[in-house]
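Chemist: Here's my sequence, what's the structure:
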Amino acid sequence: MKQVHPSCMPSILERWARSARVDVRQASRMKRLLAVTGLLLWMPLLALAADKPATIVPGALWHDRQGEVINAHGAGMLKAPDGRYYWFGEHKISGKGGNAAHVGVSVYQSSDLLHWNARGIALPVSKDPDSDIADGAIIERPKVLHNAATGKYVMWFHLERAGHGYKDARVGVAVADAPAGPYRYLRSFQPNGQQSRDMTLFQDDGGIAYLFYSSERNATMHVTRLTDDYLGTEQDYQRLFVDQWLEAPAIFKHAGRYYFMGSECTGWKPNTAHGAAATSPMGPWTEFGNPAQGDDAALTFHSQSAYVLPMPGQPGRFIYMGDRWNPENAIDGRYVWLPLQLEGDGFRVDWHASWSLDEAQKTHVPSR
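Modeler: Here you go, the predicted structure:
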């Protein structure tokens, strides 16, 4: 091997370093060129993807922006003053025991109802075994309203304490300063001393709010007004659909008319939906039969009602939001969202294997 004289070493090393720096700069420029070229090649495809409306596929796995499957069952939807939507739901775990609350109420945020950001657990189960919402309690159908007068966000849900089965039949109430929480649990009770299982909230014009709940061992639906701060109920209530055995209430309004959608009581198994309309939330309500139409309508497309949301920017159009329960593996319950259309004195829900909000906008809504 040829030997290098020590006096030549500094100059050789300097030349080598200069050459290495040039190679690094050239490689860096080449990487930038390739990146720009790749972006230019992909831009037409990205533009096509942006122009294509995102679709809703009822019953399919629905992933959030973080790539995880959305875990928010028995949905409650809130459109906050900031214009964004918040999806609250029961956080399930795998297995038969997954229907009990082992984590809490989850919350997701979206600006378009299609792409959802996970915001974590809005209301966690308590570490205190004596708490109403201790691990193993039943926390179902969380619904949240914003109280403009107090500035608070108030969550209500069906509550059964851990180890009590479905014997308690209570509502639970929690409050927060921001839509995604964290929510602070306040208390549980039976509204007006009456049993309350499946329930929902409805906020009317002027901020008046109502609680609808399945009572009298699920035989009869009740409705009562919330107090002005949304933290309790007024003393008067009305009995609706007496001895009809209905649960899973969802309430919405259009043009001064109120609409009810609920299901029969068959446990976790799907059944026939019931529709009704009224000129006041307190009733009287007039039933008009099953609003679901077409194949599998008798089983409400293998789903159960959770919420009905006005379609954004489309007055008079709505979205039916239901759950396809899986009691053998609770975490694998699926969401069934479908366009809901007013028709005559009632409304209808038709099956769509997939649909987009843009397509729903083209659907004709009969004039009243």
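Chemist: can we go C-alpha only for contacts and neighbour counts from here?
Modeler: OK.
Chemist: neighbours around residue 223, how many?
Modeler: 24 (other C-alpha atoms under 10 Å).
Chemist: So it, which state does it fall into?
Modeler: What DSSP: H, G, I helix; E, B strand; the rest coil gives for residue 223 is strand.
Chemist: what residues are up against it?
Modeler: By C-alpha atoms under 8 Å, 6 or more residues apart in numbering, the residues touching residue 223 are 210, 211, 212, 213, 237, 238, 239, 240, 281, 282.
Chemist: go on, residue 264?
Modeler: Contacts for residue 264 (C-alpha under 8 Å, 6+ apart) come out as 245, 246, 247, 271, 272, 273, 274.
Chemist: Mark which of those are part of strands, please.
Modeler: If you go by DSSP state E, these have 246, 247, 273, 274 in strands.
Chemist: Can you tell me which of these is closest to residue 40?
Modeler: Closest approach between the ones in strands among the contacts of residue 264 and residue 40, by C-alpha to C-alpha: residue 273, at 51.4 Å.
Chemist: What is the burial count for the nearest residue to the closest one once chain neighbours are set aside?
Modeler: The shortest distance from residue 273 to any non-neighbouring residue, by C-alpha to C-alpha, 6 or more residues apart in numbering, is to residue 263 (4.5 Å). Per other C-alpha under 10 Å, the neighbour tally for residue 263 reads 24.
Chemist: What residues sit buried inside the helix or strand that contains residue 263?
Modeler: Using DSSP states H and E, residue 263 falls within strand 257-264. By neighbour count with 16 or more other C-alpha atoms under 10 Å, strand 257-264 contains the buried residues 258, 259, 260, 261, 262, 263, 264.
Chemist: try stretch 203-223
Modeler: Using 16+ other C-alpha under 10 Å as the test for burial, stretch 203-223 gives 203, 207, 209-223.
Chemist: Please give the structure of this sequence too, so both can be compared:
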Amino acid sequence: MKTKLVMLFILIIAEPCFAQERNFRFNPGKVWLDDEHNVINAHGGGMLYHGSTYYWYGEYKQGKTVLPEWATWECYRTEVTGVSCYSSKDLLNWHFEGIVLGAEKTDSLHDLHTSKVVERPKVIYNSKTKKFVMWMHIDSADYSKASAGVAVSDTPTGPFTYLDSFRPNGEMSRDQTLFVDDDGKAYQICSSEDNATMYIHLLTDDYLKPTKTFTRNFEKKYREAPAVFKHHGKYYLLTSGCSGWDPNVADIAVADSMLGEWKSLGNPCIGEEADKTFYGQSTYVQPVIGRPDTYVAMFDRWKKTDLPDSRYIWLPLTFEGDKPKIIWHKDWGF
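Modeler: Got it, this is the predicted structure:
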């Protein structure tokens, strides 16, 4: 009995040592653990703020990274697992909500089959239909399909029901993001024409399809990895160049409207390796709710030969006058 009491006392005293420590600062490029001490797995992701909670959606990469024998470029890949979702109240500490859109394991013709490509999932909420709408890049293993896929759910944590894939307005759609304006109108922004041109499509009122209204932007500039946000009435579009999994120089552009003329402001990154975007690639820019003029720029630091070990680089995006800047910090907080 004494031995049992001593062991119980030791466990009670030691229990806090096994609890997951809370995160108080961002550490770009370091391993990031969720509240259950597992590595966060949400690559090429996007963010949704709904009901006082942030939801982070991304590619759940698992298993061996391979380069297909037929590859003529470095199209390293893992088998499709699905889209993951994490929830947080503070952007620092995350809880894994699960795989909210899973892979198809038997039907090899299905868009979500493990042999296909599912990238850059983004989720927006439609206040009219009360549906959560996910768009993603759907592709064949050789990237020739170049389509957008759509799924819906009644809750932010899924499960999402996959609807279909298509080429918006008949044009290619690869790296992509979504943006909902203050008036409720939603837009899909994607790399098209073999990545040479970026398209912006106005979506239907239910956010499930593109309308016939769209613009062609940055013709023959070869930009990808779009991330859009709005600041003081102007629209900003952060992109990367096209260099496969390898880093390159970022660019940010500004416009007076989503379907207006975009003007490049150059590279917003400042600090060591700024010309390589700190070895990252843009994926989303999230306003910090309750903190005016405060934004978090989200990047992926891809590890092309071991994609599940790719890291996240989140940095503060600030403004100097009307020009945005992203300064490297090895660790930082609000």
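Chemist: Fetch the TM-score of the aligned pair.
Modeler: Once superposed, the chains reach a TM-score of 0.91 (TM-score structural alignment, normalised by the length of structure 2), with 321 aligned residues with a C-alpha RMSD of 2.2 Å.
Chemist: if we can go back for a sec, so the strand holding residue 263 of structure 1 aligns onto which residues of structure 2?
Modeler: Counting by TM-score structural alignment, strand 257-264 of structure 1 pairs with residues 234-241 of structure 2.
Chemist: With structure 1 overlaid, how far apart is that stretch on average?
Modeler: On superposition with structure 1, the mean distance recorded for stretch 234-241 of structure 2 (mean C-alpha distance after the TM-score superposition for structure 1) is 0.5 Å.
Chemist: so how far is that stretch from its chain's centroid?
Modeler: 14 Å (C-alpha atoms, centre = their mean, to the nearest Å).
Chemist: Repeat that for stretch 76-92 of structure 1.
Modeler: Using C-alpha atoms, centre = their mean, the offset of stretch 76-92 of structure 1 from its chain centre is 6 Å.
Chemist: can you give me the end-to-end distance of that stretch?
Modeler: End-to-end span of stretch 76-92 of structure 1 (C-alpha to C-alpha, to the nearest Å): 15 Å.
Chemist: in that stretch, what counts as buried?
Modeler: Of all the residues in stretch 76-92 of structure 1, those buried under the rule 16+ other C-alpha under 10 Å are 76-80, 85-92.
Chemist: Contacts for that stretch next, please.
Modeler: Contacts with stretch 76-92 of structure 1, where a contact means C-alpha under 8 Å, 6+ apart, come from 71-75, 98-113, 139-146, 179-180, 306-307, 309, 330-331.
Chemist: Just the buried residues of those.
Modeler: 71-75, 98-110, 139-146, 179-180, 306-307, 309, 330-331.
Chemist: which one in structure 2 is aligned with residue 77 of structure 1?
Modeler: By TM-score structural alignment, residue 77 of structure 1 lines up with residue 47.
Chemist: residues contacting residue 175 of structure 1?
Modeler: Residue 175 of structure 1 sits next to 152, 153, 154, 155, 183, 184, 185, 186 when contact means C-alpha under 8 Å, 6+ apart.
Chemist: Please name the nearest non-neighbouring residue to the last one.
Modeler: Of all residues not flanking residue 186 of structure 1 in the chain, residue 174 sits nearest, at 5.2 Å (C-alpha to C-alpha, 6+ apart).
Chemist: so where does whatever residue of structure 2 lines up with the one you found fall, helix or strand?
Modeler: Mapped onto structure 2 by TM-score structural alignment, residue 174 of structure 1 lines up with residue 151. Using DSSP H and E, residue 151 of structure 2 falls within strand 147-153.
Chemist: Downstream of that strand, the next helix or strand is which one?
Modeler: Sequence-wise, the next helix or strand downstream of strand 147-153 of structure 2 (DSSP H and E) is strand 161-166.
Chemist: looking just at contacts, which helices and strands does that next one meet?
Modeler: strand 147-153 (3 or more C-alpha pairs under 8 Å, 6 or more residues apart in numbering; DSSP states H and E).
Chemist: after superposition, how close is the strand it packs on to structure 1?
Modeler: Strand 147-153 of structure 2 sits 0.3 Å off on average (mean C-alpha distance after the TM-score superposition for structure 1).
Chemist: before we move on, back to that, what angle separates the strand holding residue 151 of structure 2 from strand 161-166?
Modeler: Relative orientation of strand 147-153 of structure 2 versus strand 161-166 (axes from the mean of the first three to the mean of the last three C-alpha atoms, to 10 degrees): 160 degrees.
Chemist: How far off centre is strand 147-153 of structure 2?
Modeler: 15 Å.
Chemist: Now do the same contact list for residue 313 of structure 2.
Modeler: Shown in contact with residue 313 of structure 2 (C-alpha under 8 Å, 6+ apart): 27, 28, 29, 280, 298, 299, 300, 301.
Chemist: aligned partner of the third one in structure 1?
Modeler: What that stands for is residue 29 of structure 2. In structure 1, residue 29 of structure 2 lands on residue 59 (TM-score structural alignment).
Chemist: In which helix or strand does that match reside?
Modeler: Applying DSSP H and E, one finds residue 59 of structure 1 in no helix or strand.
Chemist: roughly how far apart are the nearest residue in space to residue 271 of structure 2 that is not next to it in sequence and residue 313 of structure 2?
Modeler: Computed as C-alpha to C-alpha, 6+ apart, the closest residue to residue 271 of structure 2 that is not its neighbour in sequence is residue 328, at 5.4 Å. Residue 328 of structure 2 is 10 Å from residue 313 of structure 2, where distance means C-alpha to C-alpha.
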